[in-house]
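**Q** Provided below for reference: sequence and predicted model.
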Amino acid sequence: MLAKVFPIPLKPGKQAEAEKIVAEFAPLGPGQEEGTVSFRVYRDPAKPDYLLFVEHFADQAAYDAHTGSPAYQKLIAGQFAELIQEFVEIDHELIVSL
């Protein structure tokens, strides 16, 4: 299993717009992808203009299919990318899951 974590600082005042895009994307992209095991996006109530993505994929090919999908290209690589200050991608290896 491939685990991806993305701490995403947003441009000031873009929280609501970013959340709207992510909510639109979830059922069109990850919700339709066989290799996407989980797709979770968190907000921090104490930290405005910030989202944390935690995603799990069956393997690298599933992640590549996810990022290559039309929904991802339009909504995440397109619209969402314009709202972020910095893109950080962190790979993790799962040790324990309940």
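**A** Perfect, thanks for sending it.
**Q** C-alpha from now on. contacts and neighbour counts both.
**A** Fine.
**Q** residues near the residue nearest to Gln15 when sequence neighbours are not counted, how many?
**A** Distances taken as CA to CA, 6 or more residues apart in numbering place Asp49 nearest to Gln15, at 4.8 Å, with adjacent residues excluded. The local packing of Asp49 (other CA atoms under 10 Å) involves 22 other residues.
**Q** try Leu10
**A** Close neighbours of Leu10, defined as other CA under 10 Å, add up to 21.
**Q** use this one as the comparison:
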Amino acid sequence: MLAKVFPIRLKDGNQAAAEAIVEEFGPRGSAAEEGTLSFRVYRDPATPDYLLFVEHFADQAAYDAHTGSAAYRELIAGRFAELIVEFVEVDHELVVSL
């Protein structure tokens, strides 16, 4: 399993717009992808204009299919990317799962 974590700082005042795009993407993108095991996006109530993506994929090929999908290109690499100040991509390996 491949785990990806993305802390994302948004341009000022774009929290609601970013969340709307992510909510639109979920069913069109991640939920429709066989190799996407989970797609979770968190907000921090104490930090405006910030989102944390936590995603799990069956393997690298599933992640590549995810980022190559039409929904991803339109919504995440397209509209969502315009709202980002910066993000970090962090790969994780699972140690314990309950």
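**A** Done, it's in. Every value quoted in this text rests on a predicted model; they were computed, and no experiment measured them.
**Q** quick one: map the residue nearest to Gln15 of structure 1 onto structure 2.
**A** Aligned counterpart of Asp49 of structure 1 in structure 2: Asp49 (TM-score structural alignment).
**Q** wasn't that match part of a helix?
**A** No. Counting by DSSP: H, G, I helix; E, B strand; the rest coil, Asp49 of structure 2 is not found in a helix; it is strand.
**Q** how about the helices in structure 1?
**A** Counting by DSSP state H, structure 1 has helices at residues 15-28, 60-68, 70-71.
**Q** let's have those in CSV, adding distance to Lys4 of structure 1 and mean neighbour count.
**A** Formatted as CSV, these follow (distance: least, CA to CA, whole Å; neighbours: other CA atoms under 10 Å):
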stretch, distance to Lys4 of structure 1, mean neighbour count
helix 15-28, 16, 16
helix 60-68, 9, 16
helix 70-71, 18, 16
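**Q** show residues contacting stretch 75-92 of structure 1.
**A** 2-11, 14, 18, 21-22, 25, 72 (CA atoms under 8 Å, 6 or more residues apart in numbering).
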